[in-house]
Structure formats: C-alpha cells, structure tokens
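> The amino acid sequence is not available; the structure is as follows:
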C-alpha cells in the first residue's frame, strides 16, 4: 500500500513539473496583454472561482474554521503570496536567466530546512545528487550567457527571498498535509492568493488612476485562454499535486522536481518557440535528471530495502 502511495506521489510530482514547465509559455503570452501584477491577480481570480464552484454546489465540503485558517495562513503567505510577489519584483531588476540560477538553489534550501525542522535525513549520495541537479540548471543558464547588471542587487535579493519562500512552503506543507485535507489546504492557499494579488493590483491601479483598465486584458481571446491555463492548471491543480506529493514523500525529494520544470520549459521552447537545441542543453538535462533520480532513490532506506528484498528472494530460490 505504501509503495502504491509513493508511486502516485511521484506521478503527481512529475505532472506538477510538466504543468509548471509549460506555464512559462502562457505567462509570456499574458504579459503581451497585461502587467505582471494584473496577470497574477486575474490568474488567482480564475483559480479561486474554479475552486469555489464545487464548494458552492455542495460537491465538496470544507472542514475548516477560523483557527484552521490562521494555522494555514503562514503556508499560503509563503506560497503563493510571497513567492510570486518577490519573483515578480525581482524580475524587474534581473534577467530571467539570473533568476533561474538563483531559484535553482531552492532544493538546497529545502534540504537544509527539512533537516532542521522536519528531522529529515539524507544520505551523502542524495546530497551529491541534489547538487548535480542544481548544477545542471546553473550550467545551462551560464552556457546560454548571463548579462549581469551592475544595479541588480535588489533584484537578486528579491529572487533569493522568493526561493526561500518556496523552500519554506515545501517544508511547512509537509507538516500541514498531515493535519489538514488536501482540499482544505489548497482552497485556503488559493483564496489567500486571490485576496493578496487583487488587493495589490487594485491599489496599484488606484494610485495610477487606471482602475478602468483592470478588466481590459479579458478583451483578448489569447489572454483568456492563457489565464485559464495559468489559473486552473498552473495554480489550482499544481497546488493540489504538490500538496499531495508532499504528504507522501520528503520535502527535499519533492523540491528537486522544480528543476525538472526548468528542463520542461527549455524543451517547450525548442518545440513550440523553435529555439535552438545546443549540446549544453543535453548535458545539463542529463545532470538534472540524474540528480532527480539520485535524490529520490539513493537514500539508505530504499537501498537497504532493495538489498533485503534480494536476500529474501535468494533464500526462497535456495
């Protein structure tokens, strides 16, 4: 039974990585029509509306009270609120390549936090594998070429805080999924994302005197299709998938799948945007995949279980 749950968790983690990986294509499309802040506001509005439909129709019953909301609030503040907010403001000052390098370190922070707060222990081979995966991402970005800006310090700080926020979410969600159902957790996270980004967007429009432009992006069919993908699949469904995966596998093992998302984004760019596939993409991809496999399957428990299984099979044959 445990093995079955683990398999489902890994399937959820891989599906999560694929959805997030393709989301960058849709983000690029939305940003041709709307500002980053408006995109986030509309994204989580769509997400919250779709999450609320089964609740309002009585198909799903929420089992939460005010105290539960307060308990879940820190998780939702780390992700999606702080993660996306720091990421957006950071990207104003640094390139996406620089941001990609910094965010590739998230699994390292997750492993450190998980060791201290969850008492999760990893083997030496797992640590090496995680570093291999992170190095694969950094290697690809460096080979593509990085244009460092002299005034990018504040952007680096914001992206760094974004990475810390996501690492904190990975660890906190691991604890929260033991106490609350996936539906309750995901709904509250979505609701807080909806409130956070809409308040920020409305304040921004009010200060600029552009409230009349708030819904203007929906006049574009391309924006509507893209924002539905981002709101339903890339926000709501991925929250369910990541929360489910974190309820079954260690935080450090789940976090390394964020590097797989980076790889999926690059593959999508080659397929759909006709970007050129270089030799360093293949080398980096191999490093990322080997790192993910090693991080998830080279822990002492799994190795010992495999050895025990082989010894047991040998006894039966003898």
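That came through, no problem. All figures in this text were calculated on a predicted structure; none of them were measured in a lab.
> all contacts plus neighbour counts: C-alpha atoms, from now on.
Noted.
> what about the strands in the stretch 151-300 of the chain?
In the stretch 151-300 of the chain, no segments count as strands under DSSP state E, counting those that start in this stretch.
> Alongside the first one, take a look at this:
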C-alpha cells in the first residue's frame, strides 16, 4: 500500500495556491497594461517572452519527442488554453459586464466535474458537489454583495462567449490531466506556451498597427513583465504540476479562489471597496481550499482495478462537510 507524505501533499497545494495568487493578481496588472496595448498585442507579448524562457528551459531538461503523435495532443491543449480561452474571454468582455463574466467563469468546477466523470472516469461523490456549490455561493456573494443584480448588464452574445471560455478552460484541465501520464509538467507548460505564442502571432500582426507607442507608459511595461513572469510562466508551471498530481475535479475547485485574490488585489492596489456580504463570500471561497489542505498527511492508497489509478479510501478530517475527491500520485 502506497502513501503520500505530508510534504508531498503540501508541496502540491502550495503550487496550486501560488497559481491562484498569480492569476488573481494578473487582472490588476492586465488592467494597467491594457491602457497602452490592445488585447491580442498584450497576450502575444506575454506568451512570446514566456516561450523564449521555456525554449531555453526545455533545451536543458529535454523537449518531448517531436512526432505528430506527441505534437497533436499538445497542439489541442494550446488551442483550448491559451488560444480559445483568452479569445473567448477577451471578446466576451466587450459584450458583457465583468460581473456577469466572473459568475459564468465560476461555473468551471461544475463543467470540469462533469467532464472528469465522462472522460477520466474519476469517482465523484455528493460531497464533491457540496464543496463546489459552497465555492460558487462564495463567488456569488463576492460579486453581488456590493451591487444590484440589474446593474450587471451584458448581452446574450457576450455571455455565450464567456461560456466558450468556460468550456475551453475545462477541456484544458481534462487534457492536462491526461497528458500528465506521458509528459512532465515542464514539457506540458513549455509546449503550451510556445504553441500558444505561434497561434497568437497572426492576431498580433493584425493589431500591431493600433499600438500608439508614444503613449506606452512605464507602468504598462512593468505590468507586462509581471504578467509574463508570474501569470504566464509561474502560474502555468504551478497549475500544470498540480493537475498532474491530483484529480481534475479537486484542482478545479480552487479556481474559485481567483476572484477572491482579484478582489483583494483591487482593494489594495486600486482602492476598490468590498461590502460586508462580499467579505462573507471570500470566506466561503476559502473554505473548500482550506479543507483540502487540512486533509494533508499520510493517506493510504489503494489501486483502482478499472483505471490503474491509485485512490485513497478515507479522509479522517472534515469529510462530513466538504469534498472527498480521489487523490492520485505518480
């Protein structure tokens, strides 16, 4: 019987927490950068710089064998994330409000839960659903706690585009989980970034003439650098590492921590205020993630004869309250 040590579990969740932190704060940096650069130009600069970093890194650690068998799933991964996700999100926000978009994005864990049952055959219990519902409840309080619902605005087209971003992100998580059996986290992240930069290049050329270089500010340049180092390189490395270690349905729950980080970052750096109900929403968002970390320790594992994946049979702490996801190790 295999066991997972406390150190292994905590390292995985520290990586996941860093990814959530970096992506949450990226909205603040993006808001600053978009004052000087159009969306596709900003996205391409992020991924171009990151792809240079990962090219050197992969030369040291080893590229995956460049065959169509290997390239095809990695290309599909890059199409879903970053290309489709960022495209749907960017254009969706032009036709709907950030408030409605955030609420729709918060449904990612539900979509991932359904897809993981169908594609990955992961075991899902009622308590999984309860944990996700608590997270989404927290997102709703965080979003609606300080304003009237009728103020959200938006159109059906915008909402549909944001839903496309949800589906893209969900498929990305499923594909990463599958690819973790064949590639290292560095290989997955590196190829994802490199292929993403290549695929975004035509859109970059189209929007490049719109850049007013004389209006580019120092803050915008710093924001682009921060987005590249933390939100693109650091976050994708940490998140893909977590996806290769634990079930997709469990990892996706932590996505709802991103609005929490964004709200706190906007409060600190942009002076935006949170209403009391929004603070309650933040606590609801933290609850499932805190629970997952609190279940750390040496967890007994047993083999699933159908999938060849290892699962733990019992969680001794707080299992009556929240998630009880399957835990996989490699």
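Structure's in. What do you need? This structure is a prediction, so every number in the text was calculated from the model and none was measured.
> hang on, residue 224 of structure 1 packs against residue 218?
Yes: assessed by Cα atoms under 8 Å, residue 224 of structure 1 is found in contact with residue 218 at 5.8 Å.
> Common neighbours of these two, please.
Counting by Cα atoms under 8 Å, 6 or more residues apart in numbering, residue 224 of structure 1 and residue 218 have no common neighbour.
> how about the nearest residue to the counterpart of residue 187 of structure 2 in structure 1, chain neighbours excluded?
Counting by TM-score structural alignment, residue 187 of structure 2 lines up with residue 184 in structure 1. In space, residue 184 of structure 1 comes closest to residue 62 once its chain neighbours are excluded; the distance is 5.9 Å by Cα to Cα, 6 or more residues apart in numbering.
> Which helix or strand contains the one you found?
For residue 62 of structure 1, there is no host helix or strand (DSSP states H and E).
> Count the residues that sit near it.
14 (other Cα atoms under 10 Å).
> In contact with it: list those residues for me.
55, 183, 184.
> so which of the residues you listed persist in structure 2?
Retained in structure 2 (both residues aligned by TM-score structural alignment, their matches' Cα atoms under 8 Å) from these: 55, 184.
> For the alignment partner in structure 1 of residue 51 of structure 2, give its distance to residue 308 of structure 1.
Using TM-score structural alignment, the partner of residue 51 of structure 2 in structure 1 is residue 48. Separation of residue 48 of structure 1 from residue 308 of structure 1 (Cα to Cα, to the nearest Å): 48 Å.
> neighbour count winner among those two?
Shown here are residue 48 of structure 1 and residue 308; by other Cα under 10 Å, residue 48 has more neighbours (25 against 12).
> Where do the helices of structure 2 begin and end?
For structure 2, the helices defined by DSSP state H occupy 6-33, 39-61, 68-78, 85-92, 98-105, 108-115, 126-144, 156-179, 185-207, 218-226, 235-243, 248-253, 257-269, 276-294.
> got the buried residues for the fourth one?
Buried positions in helix 85-92 of structure 2, judged by neighbour count with 16 or more other Cα atoms under 10 Å: 85, 86, 87, 88, 89, 90, 92.
> Now distance to residue 31 of structure 2 too, for the residues you listed, in CSV please.
Shown next, in CSV, are those (distance: Cα to Cα, whole Å):
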residue, distance to residue 31 of structure 2
85, 18
86, 15
87, 16
88, 17
89, 14
90, 12
92, 16
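> that older thread, for the match of residue 187 of structure 2, what are its contacts?
62, 63, 64.
> any idea how far residue 32 of structure 2 is from the most far-flung residue of structure 2 relative to its centre?
The outermost residue of structure 2 relative to its centre, with distances by Cα atoms, centre = their mean, is residue 214 at 33.9 Å. Here the distance between residue 214 of structure 2 and residue 32 of structure 2 works out to 16 Å (Cα to Cα).
> cool, and residue 127 of structure 2?
40 Å.
> Aligned to residue 242 of structure 1, what sits in structure 2?
Matched by TM-score structural alignment, residue 242 of structure 1 corresponds to residue 239 in structure 2.
> related to what we said a few turns ago, with the buried residues of helix 85-92 of structure 2 in mind, which one is nearest to residue 246 of structure 2?
Using Cα to Cα, residue 85 is the member of the buried residues of helix 85-92 of structure 2 that lies nearest residue 246 of structure 2, at 22.5 Å.
> if you skip the residues just before and after it, what's nearest to that closest one?
Closest to residue 85 of structure 2 by Cα to Cα, 6+ apart is residue 165, at 4.5 Å.
> got the contact list for the one you found?
84, 85, 86, 87, 88, 89, 105.
> now those residues as a markdown table including distance to residue 8 of structure 2?
Formatted as a markdown table, the contacts of residue 165 of structure 2 follow (distance: Cα to Cα, whole Å):
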| residue | distance to residue 8 of structure 2 |
| --- | --- |
| 84 | 33 |
| 85 | 31 |
| 86 | 32 |
| 87 | 35 |
| 88 | 36 |
| 89 | 34 |
| 105 | 30 |
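> Excluding covalently adjacent residues, which one is nearest to the residue nearest to the spatial centre of structure 1?
Nearest to the mean C-alpha position of structure 1, by Cα atoms, centre = their mean, lies residue 258 at 5.9 Å. Leaving aside its sequence neighbours, residue 258 of structure 1 sits nearest to residue 17 (Cα to Cα, 6+ apart; 6.3 Å).
> what's near enough to touch the equivalent of that neighbour over in structure 2?
Mapped onto structure 2 by TM-score structural alignment, residue 17 of structure 1 lines up with residue 20. By Cα under 8 Å, 6+ apart, residue 20 of structure 2 lies in contact with 235, 254, 255, 257, 258, 261.
> how far away is the fifth one from residue 205 of structure 2?
Between residue 258 of structure 2 and residue 205 of structure 2 the distance, using Cα to Cα, works out to 31 Å.
> Over in structure 1, tell me which residue corresponds to residue 175 of structure 2.
Match for residue 175 of structure 2 (TM-score structural alignment): residue 172.
> Quick check: closest non-adjacent residue to residue 157 of structure 2.
According to Cα to Cα, 6+ apart, the nearest residue to residue 157 of structure 2 is residue 95 (6.7 Å).
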